[in-house]
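Engineer: mind looking at a prediction? Sequence and model below.
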Amino acid sequence: MQHRTRLRSRPTTRLTTLRTALVTAGGVGLAVLAASPAAAAPIATTATITAPASVTVGDTVDVALTLPDTTDVFAYQIEIAADADAVEVVDGSATGPDGGFDSVEQDGDTVTLLHTRLGTSPAVSGDLAASVELTATSPATVDLAVTSVTLVATDGSTTTLTDPASTTVTIAAVPTPSPTPTAGPPSTPTAAPTATPSTVPGGTGGTGTGTGTGAGGSVDPVTDTSAAPAGGALAWTGADLAPWVAASVALLLAGAGLVVARRRASRAAGAEDAR
């Protein structure tokens, strides 16, 4: 990946910005500090910077800075080179020693942290810790380099460190999720065909499934138009019983006639014998 050239700070311009921050925060201005009795300049020899080795686009990059073994630091300005196409500052994320005012700004590829003590807060001595948050915006390999550290003492004297530390952050693209298979519409079961019951004509016939046989042979269930029995009646066979009923009545009458004729003949024969 091609990296753009780091922007170097201009101490005079940045110091002017620091002076403005001091006045805004209510601290002691550099012009007033310069009028104080002469004192030794703040002491610092090196700085360290740490950040996650790898992140994903959209993640927050926590950048921590440390200035070990400092002496008489009333204010400071730290400049960090960072690729503006890959990272951007989270507003209001700058932190520093307790009892001071912190701010951060991003100008192109340069991120600037400012800190000044407030009111009667004493100057800082010992290990000085600061931090800032960046948002990863594009896949890249980003070099985060502390290009300049300017320390201001209580009397306005300054100490400047250049190119003291750097680290590298690899920003990966957001993984593309695998497509989820789309379930098809549920299949609708097909109902099994229902057998149509067929009936068998005849006095001794019955009902059955399929083709029934009886005294009258088979009956086509499609063409059979026999009326169904009323509710509560016996099972309907589908046959026309009227002819059978008429024949039975005729036979019954014929039998009765024969009985009557025989009785009359018997009585006539008895009468003849009596004479």
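Structural biologist: Cool, got the structure.
Engineer: please count neighbours and contacts with C-alpha atoms only from this point.
Structural biologist: Will do.
Engineer: please enumerate the strands of the stretch 1-150 of the chain.
Structural biologist: Taking DSSP state E, counting those that start in this stretch to define them, one finds strands in the stretch 1-150 of the chain at 48-50, 54-56, 60-73, 75-81, 87-89, 100-107, 110-117, 124-136, 140-152.
Engineer: mind putting those strands into JSON lines with distance to Thr158 and mean neighbour count?
Structural biologist: Converted to JSON lines, the strands of the stretch 1-150 of the chain look like this (distance: least, Cα to Cα, whole Å; neighbours: other Cα atoms under 10 Å):
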{"stretch": "strand 48-50", "distance to Thr158": "20", "mean neighbour count": "18"}
{"stretch": "strand 54-56", "distance to Thr158": "36", "mean neighbour count": "17"}
{"stretch": "strand 60-73", "distance to Thr158": "9", "mean neighbour count": "18"}
{"stretch": "strand 75-81", "distance to Thr158": "9", "mean neighbour count": "24"}
{"stretch": "strand 87-89", "distance to Thr158": "27", "mean neighbour count": "22"}
{"stretch": "strand 100-107", "distance to Thr158": "18", "mean neighbour count": "19"}
{"stretch": "strand 110-117", "distance to Thr158": "13", "mean neighbour count": "24"}
{"stretch": "strand 124-136", "distance to Thr158": "14", "mean neighbour count": "19"}
{"stretch": "strand 140-152", "distance to Thr158": "5", "mean neighbour count": "22"}
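Engineer: can you put those in TSV and add distance to Gly270?
Structural biologist: Listed next are these as TSV, based on distance: least, Cα to Cα, whole Å:
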stretch	distance to Gly270
strand 48-50	149
strand 54-56	134
strand 60-73	138
strand 75-81	154
strand 87-89	143
strand 100-107	151
strand 110-117	152
strand 124-136	139
strand 140-152	142
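Engineer: try this one side by side with the last:
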Amino acid sequence: MPERISPTRLRGRRLAALLAAATAVVGATLIAAPAAMAAPATYGAITLTVDDTTITAGDTLTVTIAADTVADLYAYDLVVGYDPALLSFDAASAVYPTGGFGDAQTGTDAVTFSSTRLGTSPGLTGPQTLVSFTFTALAAGSADISLDSSTLIGTAGETTAVDVTAPGLTATTVIAAAPVTPGPSTSPTTTPSPSASALPITGTTPSDPLASTGADATPWLVTGAIGAALVALGAVLVIRRRQAATR
């Protein structure tokens, strides 16, 4: 089971790495820079918005965190909390400002987004989209997404904590259950009606007169043959008597 890492610990780890990178890049410049340049990054209003407040399980939801203005912003981190039972973070979806490097680290119920400029790139100024990313809705419910903490780093390595209690840093999306897809329907089974050829034949059919007697005809045939033999024998006897009388 993966270790649960609190958002604060994640933020600390990412900040340490980003701060080390930022300090290495700008360290040589700061040696000769006037003290006036060593000012922390500043920001105006930061907002967290979603592209839809009502979606269906299985849909994706785009979240955007933006600042109406920033000054001298070289690196930053953003810890975003969410309900993992309702939302799944799409790791490959995060988009950061161009000209820098971004990374996302997932915890149990939060994602930490970190971004830094590269090389001698100047800090960000003016309106900026700090990150945009997507969640996939998992189940029905009311899903809250919030900016739980954030720290900004200027080119001089100075840090500024964002006031996450300000309005506009929590958004809610209502997720409806996915429609039930009916399974394949089966047509009712019909019992074929018996064909005319399969029906039993009732009634009588004309029969052969000889066949109607069946085995009973045999005795009559034998009796007839015997009778004929007796008649022939009688005829022979009569003829012999006549011949004897004439001698």
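Structural biologist: Right, received. Where do you want to start? In this text, all values refer to a predicted model and were calculated from it rather than measured experimentally.
Engineer: on that earlier part again, out of the strands of the stretch 1-150 of the first structure, the one nearest Pro243 of the first structure is which?
Structural biologist: Of all the strands of the stretch 1-150 of the first structure, strand 54-56 sits nearest to Pro243 of the first structure, with 97.4 Å by Cα to Cα.
Engineer: from the contact counts, what lies against that closest one?
Structural biologist: For strand 54-56 of the first structure, the packing partners by 3 or more Cα pairs under 8 Å, 6 or more residues apart in numbering; DSSP states H and E come out as strand 158-172.
Engineer: which bit of the second structure covers the next helix or strand after the strand it packs on?
Structural biologist: Sequence order places strand 197-199 as the next helix or strand after strand 158-172 of the first structure, per DSSP states H and E. Using TM-score structural alignment, strand 197-199 of the first structure corresponds to no residues of the second structure.
Engineer: quick one: which of the strands of the stretch 1-150 of the first structure is nearest Ala246 of the first structure?
Structural biologist: strand 54-56 (101.3 Å).
Engineer: name the residues that touch that closest one?
Structural biologist: 61, 136, 139, 169-174 (Cα atoms under 8 Å, 6 or more residues apart in numbering).
Engineer: picking that back up, among the strands of the stretch 1-150 of the first structure, which is nearest Pro189 of the first structure?
Structural biologist: That would be strand 54-56 among those, by Cα to Cα, at 49.2 Å.
Engineer: post-alignment, that closest one versus the second structure, mean distance?
Structural biologist: In the superposition against the second structure, strand 54-56 of the first structure averages 2.1 Å from its aligned positions (mean Cα distance after the TM-score superposition for the first structure).
Engineer: so who does Gly100 of the first structure touch?
Structural biologist: Applying Cα under 8 Å, 6+ apart to Gly100 of the first structure gives the contacts 115-118, 121.
Engineer: separation between the nearest residue to Val104 of the first structure once chain neighbours are set aside and Ala94 of the first structure?
Structural biologist: Leaving aside its sequence neighbours, Val104 of the first structure sits nearest to Leu113 (Cα to Cα, 6 or more residues apart in numbering; 4.6 Å). Applying Cα to Cα, to the nearest Å, the value for Leu113 of the first structure to Ala94 of the first structure is 7 Å.
Engineer: try Gly270 of the first structure
Structural biologist: Between Gly270 of the first structure and Ala94 of the first structure the distance is 149 Å, computed by Cα to Cα.
Engineer: and those two? which has more neighbours close in?
Structural biologist: Using other Cα atoms under 10 Å, the more surrounded residue of Gly270 of the first structure and Ala94 is Ala94, with 22 against 11.
Engineer: enumerate every residue touching the residue nearest to that one when sequence neighbours are not counted.
Structural biologist: Leaving aside its sequence neighbours, Ala94 of the first structure sits nearest to Val132 (Cα to Cα, 6+ apart; 4.5 Å). Contacts for Val132 of the first structure were tallied using Cα under 8 Å, 6+ apart; they are 62-64, 89-90, 93-95, 104.
Engineer: switch to 10 Å and redo it
Structural biologist: 61-65, 89-96, 103-104, 111-113 (Cα atoms under 10 Å, 6 or more residues apart in numbering).
Engineer: before we move on, the earlier item: preserved in the second structure, out of the contacts of Gly100 of the first structure?
Structural biologist: For the contacts of Gly100 of the first structure, the aligned pairs still in contact in the second structure (both residues aligned by TM-score structural alignment, their matches' Cα atoms under 8 Å) are 115-118.
Engineer: returning to that earlier point: how about CSV for the contacts of strand 54-56 of the first structure, with distance to Val245 of the first structure added?
Structural biologist: As requested, those are exported to CSV (distance: Cα to Cα, whole Å):
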residue, distance to Val245 of the first structure
Val61, 106
Ala136, 103
Pro139, 102
Val169, 108
Thr170, 106
Ile171, 103
Ala172, 100
Ala173, 97
Val174, 94
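Engineer: now the residues you listed: which count as buried?
Structural biologist: 61, 136, 139, 169-172 (16 or more other Cα atoms under 10 Å).
Engineer: tell me the one of those nearest Leu15 of the first structure?
Structural biologist: Val61 (27.0 Å).
Engineer: which residues does that closest one contact?
Structural biologist: Val61 of the first structure neighbours (Cα under 10 Å, 6+ apart): 51-55, 87-90, 132-136, 169, 171.
Engineer: how near is the closest residue in space to it that isn't next to it in sequence to Thr180 of the first structure?
Structural biologist: In this structure, Val61 of the first structure finds its nearest non-sequential neighbour in Leu134, 5.0 Å apart by Cα to Cα, 6+ apart. Counting by Cα to Cα, the separation of Leu134 of the first structure from Thr180 of the first structure is 34 Å.
Engineer: how close does the residue nearest to the spatial centre of the second structure sit to Tyr82 of the second structure?
Structural biologist: Central residue of the second structure (Cα atoms, centre = their mean): Gly58, 7.3 Å from the mean position. Noted for Gly58 of the second structure: a distance of 17 Å to Tyr82 of the second structure, by Cα to Cα.
Engineer: same question for Asp109 of the second structure.
Structural biologist: For Asp109 of the second structure relative to Tyr82 of the second structure (Cα to Cα), the value is 6 Å.
Engineer: shared neighbours, these two?
Structural biologist: 88-89.
Engineer: biggest helix in the second structure, by residue count?
Structural biologist: helix 217-246 (DSSP state H).
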